[in-house]
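[1] how would this look folded up:
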Amino acid sequence: MADNVQNSSRRGGNKWLTMAWTTISVIILLTPLVAMQFTDEVNWTVGDFVFAGALLLGSGITYELAARVGNLAYQAGVVVALGTGVLTMWVTGAVGIIGSENNPGNLLYLGTVALAILGAILTLGAAAWMRWAMAVVALATAAVPFIAYYAGVADPRRDVLAPEVIAATGVLTIGWLLSARLFHEALRRASAKE
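    Alright, predicted model coming up:
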């Protein structure tokens, strides 16, 4: 019986974890009914709460699926990719990376998340291909400020070379690269077992 419990936890499907992220998502979705405004500076709309809840729920479901099929390195790669994607969407939606959240250059960062999702779909989540997909997303993320500049939506000094833009872009790029490295490790571990 202990082996069954251990095998079940290795494959994911931990009902307590599933209940935890589902409960948090529901609380976020229901929060507008209780209070719409945190402070004078943070005034969320119903759409903001729905977006946050859907983002957490989608990430939780994706992790639960990944936890059933991969080894620990694979699961870590998924967690890092999901975390980087959520962070990208949250920051660009809340304050923006290039200028304010209304700057069209920020849509390019959201495009990197779409690229990661497309990569996961096209590769069917296979670690051998996910490592390359995440590496491509990392390169795309690093290029965003420059693409925004050449598209005419970013000022070179204020936006492209601003310390906060460089730092945010660097953190996101490192997140995607770490995910790629973890998928590479997952592939190596799977090959070693064969």
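
[2] from here on, just use CA atoms for contacts and neighbour counts.
    Will do.

[3] helix, strand, or coil at Gly12?
    coil (DSSP: H, G, I helix; E, B strand; the rest coil).

[4] so it touches Ala67, yeah?
    Yes. In terms of CA atoms under 8 Å, Gly12 counts as a neighbour of Ala67; the distance is 4.5 Å.

[5] what residue lies at the spatial centre of the chain?
    With distances taken as CA atoms, centre = their mean, the residue of the chain nearest its centroid is Gly85 (1.8 Å).

[6] any idea which element it lies in?
    Element membership for Gly85 (DSSP states H and E) is helix 72-94.

[7] tell me the buried residues in that helix?
    72-90, 92-93 (16 or more other CA atoms under 10 Å).

[8] residues touching Ile28, list them.
    Residues in contact with Ile28, defined by CA atoms under 8 Å, 6 or more residues apart in numbering, are 49-50, 52-53.

[9] how close does Ala20 get to Leu56?
    According to CA to CA, to the nearest Å, Ala20 stands 11 Å off from Leu56.

[10] when these two are compared, which one has more neighbours?
    Counting neighbours by other CA atoms under 10 Å for Ala20 and for Leu56 shows that Leu56 has the greater number, 20 against 12.

[11] what helix or strand does that one sit in?
    Element membership for Leu56, per DSSP H and E: helix 46-67.

[12] so how far is that helix off the chain centroid?
    10 Å (CA atoms, centre = their mean, to the nearest Å).

[13] run a quick neighbour tally on the nearest residue to Val26 once chain neighbours are set aside.
    What sits nearest to Val26 in space, not counting adjacent residues and going by CA to CA, 6 or more residues apart in numbering, is Gly53, at 6.8 Å. Neighbours of Gly53 under the rule other CA under 10 Å: 23.

[14] please generate a structure for the following sequence too, so the two can be compared:
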Amino acid sequence: MLTENANSRLGAMSLVRPVGWSAAAIVLLFPMIAMQFEQRLHWGVNWTVGDFVAAALLLSGTGAALELAVRLNDDLAYRAGAFLGIGAALLMVWANLAVGLVGSEDNAANLWFMTVPVVGLAVAMLGGVSAKAMVRAMLAMAFMQFLAGLFVGKAGAAVAVSMALGACWLVSAWLFSRAA
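    Here you go, the predicted structure:
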């Protein structure tokens, strides 16, 4: 039998889920609406079908990962670590695909940054996404992030972004360690 506190948390989550998924859908509507005014306002918004598909996959993958994190562990520190880590990964991948962290999105150096979430996901899956495994995954991501920043260190902005994202991975690792 669920306690009253657990019942209230489940009730709150049932309200948050549709809001989160609706927000993801609304994010996809913004560029669609902006494109309707592109010829007059010249906002630089000209998405292709592939752009919409990539954005939809990123947003749905992020939503699914957040849902999984909430279902896997009730600990607030675990959830905060997951939300920070997943949010930072979304931000990095989206920015890298959209404009690139080094030069344009076509610059091969940007592939270094795409290894970061892949390594984190692999380490997390190998450890069964337990809090201890997530600490290792976030530390591995921080290491890969700093490595990527060093390899493409010619661009000052890429180093600054690597430092900021590396800090996110480290804070996320700390949060997961609190849940372990």
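
[15] ok, back up a step: what's the offset of the helix holding Gly85 of structure 1 from the middle of its chain?
    Its chain's C-alpha centre and that of helix 72-94 of structure 1 lie 2 Å apart, by CA atoms, centre = their mean.

[16] find me the equivalent region of it in structure 2.
    Under the alignment (TM-score structural alignment), helix 72-94 of structure 1 falls on residues 76-98 in structure 2.

[17] contacts for the matching stretch next, please.
    Stretch 76-98 of structure 2 is contacted by residues 55, 58-59, 62, 65-66, 69-70, 73, 101, 105, 110, 113-114, 117, 131, 138, 165, 168-169, 171-176, 178-179 when judged by CA under 8 Å, 6+ apart.

[18] re earlier: looking at the contacts of Ile28 of structure 1, spot the one nearest Ala148 of structure 1.
    Ala52 (26.2 Å; CA to CA).

[19] aligned to that closest one, what sits in structure 2?
    So Ala52 of structure 1 corresponds to Ala55, using TM-score structural alignment.

[20] neighbours around the closest residue to its match other than its chain neighbours, how many?
    Nearest non-adjacent residue to Ala55 of structure 2, counting by CA to CA, 6+ apart: Leu28, 7.2 Å away. Leu28 of structure 2: 16 surrounding residues under other CA under 10 Å.

[21] surely Leu28 of structure 2 meets Phe52?
    Yes. Counting by CA under 8 Å, Leu28 of structure 2 does reach Phe52; the two are 7.2 Å apart.

[22] circling back to that earlier point, buried sites along the host helix or strand of the residue nearest to Ala55 of structure 2?
    Assigning secondary structure by DSSP H and E places Leu28 of structure 2 in helix 4-36. Buried residues in helix 4-36 of structure 2, counted by 16+ other CA under 10 Å: 24, 28, 34-35.

[23] please apply the same query to stretch 44-62 of structure 2.
    For stretch 44-62 of structure 2, the neighbour count (16+ other CA under 10 Å) marks 45, 55-56, 58-59, 62 as buried.

[24] for Trp44 of structure 1, see how far away the residue nearest to Val26 of structure 1 is.
    13 Å.

[25] Ala54 of structure 1 now?
    Noted for Ala54 of structure 1: a distance of 15 Å to Trp44 of structure 1, by CA to CA.

[26] sorry, back to before: which of the contacts of stretch 76-98 of structure 2 fall in helices?
    With DSSP state H as the criterion, helices contain 55, 58-59, 62, 65-66, 69-70, 113-114, 117, 131, 138, 165, 168-169, 171-176, 178-179 from among these.

[27] show me which of those residues are buried.
    Of these, these count as buried by 16+ other CA under 10 Å: 55, 58-59, 62, 66, 69-70, 113-114, 117, 131, 138, 165, 168-169, 171-176, 178-179.

[28] what does Gly44 of structure 2 align to in structure 1?
    Match for Gly44 of structure 2 (TM-score structural alignment): Glu41.

[29] shouldn't that match be within a strand?
    No. Using three-state DSSP, the assignment for Glu41 of structure 1 is coil, not a strand.

[30] which elements pack onto the helix or strand where Ala192 of structure 1 lies?
    Ala192 of structure 1 belongs to helix 163-193 when assigned by DSSP H and E. Helix 163-193 of structure 1 is packed against helix 72-94, helix 127-150, with contacts defined by 3 or more CA pairs under 8 Å, 6 or more residues apart in numbering; DSSP states H and E.

[31] that one: how far from the chain's middle?
    Mean-position distance between helix 163-193 of structure 1 and its chain equals 12 Å (CA atoms, centre = their mean).

[32] what angle separates that helix from helix 127-150?
    With axes from the mean of the first three to the mean of the last three CA atoms, to 10 degrees applied, the angle from helix 163-193 of structure 1 to helix 127-150 works out at 170 degrees.

[33] what's the angle from helix 163-193 of structure 1 to helix 72-94?
    Using the same axes, to 10 degrees: helix 163-193 of structure 1 against helix 72-94 is 160 degrees.
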